Every structure is written in C-alpha cells, then in structure tokens.
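A.B. asks: can't give you the sequence, but here's the structure:
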C-alpha cells in the first residue's frame, strides 16, 4: 500500500512538472505580443473562475492577522510569478526555471526573517552549495552578468515567501481558500499594473486559446502538486519536481535553440545536489 502511494506521488509530481513546463513555455510565447501584467491578469481570472464555485459554502470569518497573512502571501506569490515571466522574456527558459526552483534554498532565510528561527548548522552546507550554483548560473562578472538572471532569482524569493506564508495559513485556512484569495489579489494587482503601464487588457483573438492554456495548465499543475504531497512526503516530491527543469530545457532547445553553457549546467547540478541533501536531512529529522 505504501509503495502504491509513493508511486502515485511520483507520477503526480512528474505530471505536475511537465504541465508546469508547458505553462512556462506557452507564457513565453504569449509574451511576444502580450504584456506580462496582462497575462498574469488573465491567468488569475481563469483560476478564480475555476476556484470560486469550489469555495461556495466554505467562506468564514477570520481574525485580522489571518487576513494580513493572506495579503502578504498573495503579494509574494504575485511577485514570484511576475518576476519569473519577466525573466523568461530575456533569458533561456531553462535558466529562469532553475533560478525559480531555488525557492527551497531561500525558505530557511525567509523563516529566519519572519519567525526569527535560526538555520540549523546542518543546513549550511546544502545552502552554500545551492547559492554557489545560483552564482554560476547568474555569472556575476562584469563581462557576463545579465541583470535579468537576477530577476529570475527574485522570482524564487517571492515563491519562498509564498511557501512560508502558505504554511502559516494551512493551520487555519483550507487550501482552496488560500488559492482563491491569492488569485483574486493577483488579478487586482496585475490590473492596477496594466492601468499604470497604459496597456490594454484586450487579447489578440489568435492568442486567446494560448492564454486559456496558461490559466488551465497552471490550475491543474497546482492541483497535481497538492495531490502529490498527499501521496508522498516532501523528501520524495521536492527532488522529483526538478525534472521540470529538464522539460524546460528540452522546450528551449527544440523551439529557440538554447543550449546551457558549462557554467549554467554546473550551477544546475549544484542546486539539484543541495536540494537532495536538504530533503535527506529533513527526512532524518522527521
């Protein structure tokens, strides 16, 4: 029975990783003609329309501190996606995906800042390996540094903040409420940003199916990710989910001819090793 659940967890994670890579791929294609804020607005609206009926009858009153956490979680999640979409416009999809996947490395630092909980000494080695990997991808030298790679890493910071605050909400709020409020706030923020930038929310007719794909795949990817954690522990799900970077790399090579250089490949291997080591240490403490 346990092996069956683990197998389901791995399959759900693989499906999540593949679908999320499709989301990123189509988003990159759409953004050749559509502003980032407009894409984020419509993907948020699609997810809200899917989630609202599922929340019917489940809304309840919350104290102000819960709403503050909701708001902070939503802003950080919005920034995570916004920075990621900005990055994929300017750097290879595989590098942006890998930098975003660094979110687990940022979580201990976020926990330190929010909860004042120090990082255990056993975690410093994987963290150091991970951030060396990030440095290799970003290549912070005067001749090679690309600021858009830093933007890609900022998407990981936003995702890490949303992961920590989602965990805080999980004790009092059902997951679908968290997601519904997140996408509602994301839609409002992207609407304001679009108005500020003076861009139209109207989509070209030929891109409407593509934007629908972005919204629907994002929704189902998040559903599968939640499902995976129900079947298997984080020590299994987290490393397996990194296969999404491989999928993104394949899309990048097939469509744009992007081939990561030696620095980028070395950085990816270091980041993956650090995540494996972190999940191993976490499983020993459970």
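C.D. replies: Received the coordinates, thanks. Computed from a predicted model, the values in this text were never measured in an experiment. Numbering: from 1, shown residues only.
A.B. asks: Every contact and neighbour count from this point should use C-alpha atoms.
C.D. replies: Will do.
A.B. asks: Does residue 34 touch residue 203 like I think?
C.D. replies: Yes - the criterion here is C-alpha atoms under 8 Å, and residue 34 meets it with residue 203 at 7.4 Å.
A.B. asks: okay, those two: which has more neighbours?
C.D. replies: residue 34 (20 against 16; other C-alpha atoms under 10 Å).
A.B. asks: Name all residues that make contact with the more buried one.
C.D. replies: Neighbouring residues of residue 34 by C-alpha atoms under 8 Å, 6 or more residues apart in numbering: residue 203.
A.B. asks: Where does it sit: helix, strand or coil?
C.D. replies: What DSSP: H, G, I helix; E, B strand; the rest coil gives for residue 34 is coil.
A.B. asks: any idea how far it is from residue 169?
C.D. replies: Distance of residue 34 to residue 169, given as C-alpha to C-alpha, to the nearest Å: 33 Å.
A.B. asks: All the strands of the stretch 51-200 of the chain, residue numbers only.
C.D. replies: Assigned by DSSP state E, counting those that start in this stretch, the strands in the stretch 51-200 of the chain number zero.
A.B. asks: Spell out, range by range, the helices that occur in it.
C.D. replies: Taking DSSP state H, counting those that start in this stretch as the criterion, the stretch 51-200 of the chain contains helices spanning 64-88, 93-100, 103-115, 124-138, 147-169, 175-197.
A.B. asks: So which other helices or strands are in contact with the fifth one?
C.D. replies: If contacts are counted by 3 or more C-alpha pairs under 8 Å, 6 or more residues apart in numbering; DSSP states H and E, helix 147-169 sits against helix 64-88, helix 93-100, helix 103-115, helix 124-138.
A.B. asks: Need those helices in TSV (columns: distance to residue 161 and mean neighbour count).
C.D. replies: TSV is the format used below for the helices and strands packed on helix 147-169 (distance: least, C-alpha to C-alpha, whole Å; neighbours: other C-alpha atoms under 10 Å):
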stretch	distance to residue 161	mean neighbour count
helix 64-88	6	21
helix 93-100	12	28
helix 103-115	6	18
helix 124-138	17	20
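A.B. asks: what about versus this one:
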C-alpha cells in the first residue's frame, strides 16, 4: 500500500510540474502589462471562488498550533510566488523556474529555523554541490551581478517554508482547507501591495483570459502539489519535481529563444545531483 501511495505521489508531482510550467508561461505573458501584485490578487480570488464551495460543511476548529502552521504555509507560498513572478519579468523562464526548484536545498535550513533541528554533517556535501550549481547559474562577476537571480532564489526560500508546512498540515487538515486559507491570505496581502504601490486592480479584457489560465492551472497545480506531499515524503517528491525545469526550458526556447549557456547547464546538473543525493540520504 505504501508503494502504491508513493507512485501516486510521483505521478502527481510530474503532472504538477507540467501544469505549473504553463502557469509560469501565462504569468510571464500577462506581466508585460499587469503588475505582479494585481496578477497575484486575481489568481487568488479566482482560485478561492473555486475552493470555497468545496469547503462548505468541512470547516473545523483547530488549535492555535495548527493555525500557526497555516499562517506560515500561506506566507511562504505568497512570498514564493511574488518573488518568482518578479524574477520572471527580468530573467529567462528556465532560470527563474530552476532557482525556484532549489527549494529542497533550502528545506534543511527551514527545518533548522522551525524545529531547531541541526543539519547533519552528511547533508552538507549535497548542499554545497547544490549551491555551487546556483552560483554557476547566476554567474556573478565583479562588474556584473544580476540581482534578479537572487530574487528568484528567494522564491525557493518561500517555497521551502510552504513545503515543510504543507507536509505538517497534511496529517490533520483537508488539502482543500490548506489551499483555501492560502489563497485567502494571498488575496489579502496582494490587495494591500496593490494599494501601497499605487497600482490598479484593472486587467485589460484581452489579457483576462490569460489571467484565467494562470488561475485554473494554478488551482490544479496547487491541488496536485498538496496531494503529492500527502502521498509521499518530500525526499521522494522533490527530485521528481525537478522535471518542471525541463518543461519551462522548452517553453522558453520555443517562445523566446532562451537557451542557457554551457556554464548554466553545469549548474543545472549540480543542482539535480544535489537533490538526488539529498533524497537518497533522506531514505537512508
């Protein structure tokens, strides 16, 4: 039975990676004329409209400890998307997606911060390989440093918090509740960002179809994401999710002609090896 659940987790992760690559593609197109916070607001509202009817009659009262994890998961997911979307505006799709996929490398540090659990010595080697890969992708030089790569890396930090919190919530909370609360918090925070930045919630009619694509694919993707971490541990799901970089690379190549250089490809390989190595240690 456990093996069957793990297989379901792997299949859900592959589907999640493909669908989320479409989300990123649509978001990159929309953001040519729409502010990031405005897009996040509408995607949250549309997804919330789908989720709330599913939660009718299923809301439960939780202890304060569960609500704290809900809050952490929501803040992590929100910040992860905000940083990711900002990065999409300034660096190629494949590079932004790759940096976001570094979330598993950040998980040990999140666990250290949340649970005061020290990082075992054996885990430092794959972490060093992974972050070496990040440096190869960013390729900083004394005369040229693209700070938007670091913004993309911050999206991985937010996603790492979301991953750890989602796994904790999956033991006692329905996945629909987890996602609904996330989108409610995301809608509120993005609305506040729109006000503070002096932007508008208006979206040109020709682009609203793309906003709908972002929302629908995001809804399906988040559902699969939550299910994947319900079926299988992060040590198995995380390496499989790396296939999303391949999907994003294909979109970037077909639509914008973005092809990473040889050094960036070496960085991708380092990160992939690091995630595989970490997964193997987690199973051991």
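C.D. replies: Received it, and whenever you're ready, just let me know what you need. Just so it is clear, the structure is predicted and the values come from calculations on it, not from any experiment.
A.B. asks: Post the TM-score for the overlay when you can.
C.D. replies: The TM-score (TM-score structural alignment, normalised by the length of structure 2) is 0.93; 284 aligned residues with a C-alpha RMSD of 1.9 Å.
A.B. asks: re earlier: so which of the helices and strands packed on helix 147-169 of structure 1 comes closest to residue 208 of structure 1?
C.D. replies: Nearest of these to residue 208 of structure 1, taken as C-alpha to C-alpha: helix 64-88 at 17.8 Å.
A.B. asks: what is the orientation angle of that closest one with helix 103-115?
C.D. replies: Here helix 64-88 of structure 1 runs at an angle of 150 degrees relative to helix 103-115 (axes from the mean of the first three to the mean of the last three C-alpha atoms, to 10 degrees).
A.B. asks: once the two are aligned, what's the mean deviation for helix 64-88 of structure 1 against structure 2?
C.D. replies: Taking mean C-alpha distance after the TM-score superposition for structure 1, the mean distance separating helix 64-88 of structure 1 from the aligned residues in structure 2 is 1.4 Å.
A.B. asks: Show me what that helix is packed against.
C.D. replies: Helix 64-88 of structure 1 packs on helix 2-30, helix 36-55, helix 93-100, helix 147-169, helix 175-197, going by 3+ C-alpha pairs under 8 Å, 6+ apart.
A.B. asks: which residues are contacting the shortest one?
C.D. replies: What that stands for is helix 93-100 of structure 1. With C-alpha under 8 Å, 6+ apart as the test, helix 93-100 of structure 1 has contacts from 24-25, 84, 87-88, 134, 137, 149, 152-156, 159, 244-246, 248-249, 251-252, 260, 264, 268.
A.B. asks: if you set the cut-off to 7 Å instead, what comes out?
C.D. replies: Outside of helix 93-100 of structure 1, the residues that reach it under the criterion C-alpha atoms under 7 Å, 6 or more residues apart in numbering are 84, 87-88, 134, 152-153, 155-156, 245, 248-249, 252, 268.
A.B. asks: Please apply the same query to the last one.
C.D. replies: Judged by C-alpha under 7 Å, 6+ apart, the contacts made with helix 175-197 of structure 1 from elsewhere in the structure are 37-38, 40-41, 44-45, 47-48, 51-52, 55, 70, 74, 78.
A.B. asks: Show the subsequent helix or strand relative to that helix.
C.D. replies: Next along the chain after helix 175-197 of structure 1, taking DSSP states H and E as the criterion, comes helix 208-231.
A.B. asks: Buried residues, that next one. List them.
C.D. replies: Buried residues in helix 208-231 of structure 1, defined by neighbour count with 16 or more other C-alpha atoms under 10 Å: 210-222, 224-229, 231.
A.B. asks: And the next helix or strand past it?
C.D. replies: Beyond helix 208-231 of structure 1 on the C-terminal side, the first helix or strand identified by DSSP H and E is helix 234-241.
A.B. asks: got the angle between that following helix and helix 2-30?
C.D. replies: Calculated by the same axes, to 10 degrees, helix 234-241 of structure 1 forms an angle of 40 degrees with helix 2-30.
A.B. asks: The next helix or strand after helix 234-241 of structure 1 aligns to what range in structure 2?
C.D. replies: Scanning forward in sequence from helix 234-241 of structure 1 by DSSP H and E, the next helix or strand is helix 243-251. Counting by TM-score structural alignment, helix 243-251 of structure 1 pairs with residues 243-251 of structure 2.
A.B. asks: Show me the contact partners of the matching stretch.
C.D. replies: Here stretch 243-251 of structure 2 makes contact (C-alpha under 7 Å, 6+ apart) with 17-18, 21, 93-94, 97-98.
A.B. asks: got a markdown table for those residues, with distance to residue 199 of structure 2 too?
C.D. replies: Formatted as a markdown table, the contacts of stretch 243-251 of structure 2 follow (distance: C-alpha to C-alpha, whole Å):
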| residue | distance to residue 199 of structure 2 |
| --- | --- |
| 17 | 31 |
| 18 | 31 |
| 21 | 27 |
| 93 | 25 |
| 94 | 28 |
| 97 | 26 |
| 98 | 29 |
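A.B. asks: show me the contacts for residue 30 of structure 2.
C.D. replies: Contact analysis of residue 30 of structure 2 by C-alpha under 7 Å, 6+ apart lists 207, 210-211.
A.B. asks: Distance-wise, check the residue lying closest to residue 81 of structure 2 once chain neighbours are set aside relative to residue 147 of structure 2.
C.D. replies: Nearest non-adjacent residue to residue 81 of structure 2, counting by C-alpha to C-alpha, 6 or more residues apart in numbering: residue 155, 6.5 Å away. According to C-alpha to C-alpha, residue 155 of structure 2 stands 13 Å off from residue 147 of structure 2.
A.B. asks: show me what contacts the equivalent of residue 210 of structure 2 over in structure 1?
C.D. replies: Matched by TM-score structural alignment, residue 210 of structure 2 corresponds to residue 210 in structure 1. By C-alpha under 7 Å, 6+ apart, the contact set of residue 210 of structure 1 is 26, 30.
A.B. asks: how much space between residue 210 of structure 1 and residue 220 of structure 1?
C.D. replies: Applying C-alpha to C-alpha, the value for residue 210 of structure 1 to residue 220 of structure 1 is 15 Å.
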